[in-house]
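**Student:** Okay, predicted coordinates and the sequence, questions at the end:
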Amino acid sequence: MGRLEFQSSFKNINQKEWNDLTKSNPFLRLEFFQSLEASKSIGEGTGWHPFPAIVIDQGSLVGASPIFLKEHSYGEYVFDWSWAEAYQKYGKNYYPKIASCIPFTPATGSRIFGLDLSIKKNIVVQIEELAYENKMSSSHILFCNESEKDIFGDPKWMLREGVQFKWFNKNYNNFAEFLSQLSHDKRKKIKQERKKIHDLGLKIKKIKGPEISESDLDFFYACYCNTYQDHHSHPYLTRIFFSLIKESMPENLLLILAYEGDHPVAASFFIYDDKNLYGRYWGSKSFYPGLHFELSYYQGQEFCIENRIVSFEGGAQGEHKLARGFEPFNTFSFHRIFDEKFELAIKDFLRREKTGIDQYTNELNERAPYKTELNI
């Protein structure tokens, strides 16, 4: 089965072995985690302490999971603030906690990796024991695949579901063919929004990773910071992070810029592989009607069609994505709470939440943007 170790950093892990084991989406590449750490986007002072699990057998990596010791719940997108408040109300500490996840990234994918099921199950057991033995409140596996439920041997791991939105490229030859599949109202709305951009005289440029310049990143990062400031918050990622991933994984990056004349005015940043496009960050220097939808959704959909990419995840939340061709899908996370009284209370909370999620998903499906016999 091999020897399991918890590391205090991602920097000394064998890059090729980690990537060969975790190759399910680009966020799981070791370069991504190493760039977060080297740029000080995670680590000391951030509340995100790297603690990756690795399993070594005969000198080779046979199991792994991106683990973090968390001092808060920022940047997770599975919201457990009310759980933390309940702990505090009763004089208990919710933090630190353990989370297997991708920082600041609500992208679904595997979180526990191993050459066989026994290795994966052992990693889960060790994550649980690490938290329990160190008197932590809980362990969490966030945005994992539903299929991973088989590795949670202890029934005390509680499943939590959420809803996100994904666009599927149904072998469209062009954007017009995609529009032709939408209901009349949705099709009309998108055409109107795109016409606004045309009438403003804005030009759009898609730039793949190898062609992205440092000045492009400077402009993008200023836009990225503006978005956080507009929401009275602070950016999680440092400027150097984007330079580091441009250097280490350029084939996975896409930057889309909008220009007024020769001057850039807005930017969207994406990460992708040959199957999936992930919308990540957006920002602008000033307001232009419809530009957010153009750069964050329509240009991404066009990129998928042009490059035969199967799906486009638009990021956390955003019911407005439904009107732009995205469809709802469920997300899955697993949670282990060690205090029995809180475990029972949270289990009841999740049961009631699940009822609401199911109802919400049904309502969204009833408002599907695609043609039916009733809405052609």
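**Tutor:** Yep, it's here.
**Student:** alpha carbons only for contacts and neighbour counts from here, please
**Tutor:** Fine.
**Student:** Please enumerate the strands of the stretch 1-150 of the chain.
**Tutor:** 3-6, 48-50, 53-57, 60-65, 67-70, 97-100, 113-114, 138-144 (DSSP state E, counting those that start in this stretch).
**Student:** elements contacting the third one?
**Tutor:** With contacts defined as 3 or more Cα pairs under 8 Å, 6 or more residues apart in numbering; DSSP states H and E, the secondary structure elements packing on strand 53-57 are strand 3-6, strand 60-65.
**Student:** Next one for the comparison:
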Amino acid sequence: MVPKHLTSINDVAAASWDGLLAADYPFLSHGFIRALEDSGAVCAASGWQPAHRVVERDGQLQALLPLYLKDHSWGEYVFDWQWADAWERAGRAYYPKYLSAAPFSPVQGPRLVARDAEAAGALLDSLDGDLQAQRVSSLHLLFNTGAENDWLAQRGWLQRLGCQFHWYNREYTSFDDFLAACNSRKRKNFRKERQAIREQDIHFRWLTGEQLDAAAWAQFYPFYAATYYKRGQEPYLPPAFFTLLSSYCNANVRLLFAMQGERAVAGALFLVGGDTLYGRYWGCLEEYDRLHFETCFYQGMERCIAEGLKRFDAGAQGEHKLVRGFEPVLTQSWHKLQPGLHEAVGDFLLRERAGVEAYREDALSYLPFRRADQ
């Protein structure tokens, strides 16, 4: 089996791609990737050149891997800047590199999907061929959930651990049920934060389905873009991405506006897949007391409860999530690099791993839940 190199997700039929994926995971769906490509968010000019790989047998898809040829490390959330700097100082070019990930989305999910080990092996061997031919400096696969681990480890890829914070719906029927699971001091703090929103006369409006029209996205985009402009950066995603996402993945999208009277003062985008709510982008143009916590955390928790979802992934970073009930969760990525750099990175990852595991254990002590003796 010889893998095919795709220069666009549109080179493969949506039914074939999504049929092999066989999971309600929006960030690897044909529609999500197509929205990124059709909007120009990922392309050669943006440093995200599509280079997807698929394996076919008798006209049927046997394996797939979303893949990008990268000439920078922006938008990944697994940081390799030091590796790039070390390789450049050694007189070697770190870019381009291959990256398998959901662009701009540090969310766990499947990456290499295959019907069997033979198809997976053929696909990975093709990547090894490009690495050995020095067409790329390195191979990277980010935020996978583990189905690929054995295939990667057998071929010498290096595992890297990270830590995120996720909230779990323990069969709560209301937000008060969640509060009842917390100690009294934290309950008081949650109520105080939510009361601050009511005192500012802010309420919330969720949009789904046919409500996600062009006017809604035009209203949302300035909030999304403001988050980047405040950091002196250009937004990763153009306005067209959101309207295309709504068209291609409408059932997965949830849009939230914070309203003061009839005026929207903040916006947040969420996606639903399987039993999980994903909080992706948020922004506001003016500052309001506690608005970020309410919009990005508490509203999402209530949405999980209302829709019967089990997990809320609110984004990659933020230790402030711990005291609001988001539990530390180990994440993983995998890497294979040119000889010399590969061994040095392997030594670094062994040392880093112990620190990440210790960090997660320490983070557990900051959770707000009542102990058995309380």
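**Tutor:** Ah, there it is. None of the values given here were measured: they were computed from a predicted structure.
**Student:** where does the TM-score land?
**Tutor:** The TM-score (TM-score structural alignment, normalised by the length of the second structure) is 0.97; 373 aligned residues with a Cα RMSD of 1.3 Å.
**Student:** check contacts around residue 4 of the first structure.
**Tutor:** 53, 54, 55, 56, 123 (Cα atoms under 8 Å, 6 or more residues apart in numbering).
**Student:** picking that back up, and the strands of the stretch 1-150 of the first structure as CSV, adding distance to residue 186 of the first structure?
**Tutor:** Converted to CSV, the strands of the stretch 1-150 of the first structure look like this (distance: least, Cα to Cα, whole Å):
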stretch, distance to residue 186 of the first structure
strand 3-6, 50
strand 48-50, 41
strand 53-57, 46
strand 60-65, 41
strand 67-70, 42
strand 97-100, 38
strand 113-114, 41
strand 138-144, 30
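**Student:** Of those, which is nearest residue 288 of the first structure?
**Tutor:** For the strands of the stretch 1-150 of the first structure, the distance to residue 288 of the first structure is smallest for strand 138-144, at 33.3 Å, taking Cα to Cα.
**Student:** now the closest one: which residue numbers in the second structure?
**Tutor:** Here strand 138-144 of the first structure aligns to the second structure at residues 138-144, judged by TM-score structural alignment.
**Student:** Quick check: buried residues in that stretch?
**Tutor:** By 16 or more other Cα atoms under 10 Å, the buried positions in stretch 138-144 of the second structure come out as 138, 139, 140, 141, 142, 143, 144.
**Student:** And the contacts of that stretch?
**Tutor:** Contacts for stretch 138-144 of the second structure (Cα under 8 Å, 6+ apart): 78, 94, 97-101, 106-111, 127, 131, 331-338.
**Student:** Now do the contacts for residue 376 of the first structure.
**Tutor:** Taking Cα under 8 Å, 6+ apart, one finds 182, 183, 184 in contact with residue 376 of the first structure.
**Student:** returning to that earlier point: can you pick out the most distant pair from the contacts of residue 4 of the first structure?
**Tutor:** The largest separation in the contacts of residue 4 of the first structure, counting by Cα to Cα, is between 56 and 123 at 11.8 Å.
**Student:** Overlap of the contact sets of these two?
**Tutor:** With Cα under 8 Å, 6+ apart as the test, residue 56 of the first structure and residue 123 both reach 4, 63.
**Student:** For those two, indicate the residue with more neighbours.
**Tutor:** residue 123 (24 against 15; other Cα atoms under 10 Å).
**Student:** so who does the more buried one touch?
**Tutor:** Here residue 123 of the first structure is in contact with 4, 53, 63, 64, 65, 112 (Cα under 8 Å, 6+ apart).
**Student:** let's go with 6 Å and repeat that
**Tutor:** Residues near residue 123 of the first structure by Cα atoms under 6 Å, 6 or more residues apart in numbering: none.
**Student:** Now which residue in the second structure aligns to it?
**Tutor:** Residue 123 of the first structure maps onto residue 123 in the second structure, by TM-score structural alignment.
**Student:** Can you tell me the SS state at residue 190 of the second structure?
**Tutor:** Residue 190 of the second structure carries the three-state label helix when classified by DSSP: H, G, I helix; E, B strand; the rest coil.
**Student:** Residue 266 of the first structure: neighbour count?
**Tutor:** Neighbours around residue 266 of the first structure, by other Cα under 10 Å: 26.
**Student:** meant to ask about residue 241 of the first structure, not that
**Tutor:** Neighbours of residue 241 of the first structure under the rule other Cα under 10 Å: 19.
**Student:** That one and residue 38 of the first structure, how far apart?
**Tutor:** According to Cα to Cα, to the nearest Å, residue 241 of the first structure and residue 38 of the first structure sit 8 Å apart.
**Student:** Going along the chain, name the helices of the second structure.
**Tutor:** Here the second structure has its helices, by DSSP state H, at 14-21, 30-38, 81-89, 117-132, 149-154, 175-180, 184-199, 214-229, 239-248, 291-293, 299-307, 341-363.
**Student:** Among those helices, pick out the one with the most neighbours on average.
**Tutor:** Neighbour counts (mean count of other Cα atoms under 10 Å) averaged over each of these peak at helix 30-38, with a mean of 21.
**Student:** on that earlier part again, for the contacts of residue 4 of the first structure, which ones persist in the second structure?
**Tutor:** Shared contacts between this structure and the second structure among those (both residues aligned by TM-score structural alignment, their matches' Cα atoms under 8 Å) comprise 53, 54, 55, 56, 123.
**Student:** If you drop the residues flanking it in sequence, what lies closest to residue 241 of the first structure?
**Tutor:** Excluding its sequence neighbours, the residue lying closest to residue 241 of the first structure (Cα to Cα, 6 or more residues apart in numbering) is residue 39, at 5.0 Å.
**Student:** Please report how far the one you found lies from residue 240 of the first structure.
**Tutor:** Going from residue 39 of the first structure to residue 240 of the first structure by Cα to Cα gives 6 Å.
**Student:** same check, this time on residue 37 of the first structure
**Tutor:** The value you get for residue 37 of the first structure to residue 240 of the first structure, if Cα to Cα is used, is 11 Å.
**Student:** cool, and residue 135 of the first structure?
**Tutor:** Residue 135 of the first structure is 36 Å from residue 240 of the first structure, by Cα to Cα.
**Student:** now do residue 112 of the first structure
**Tutor:** Distance from residue 112 of the first structure to residue 240 of the first structure, by Cα to Cα: 29 Å.
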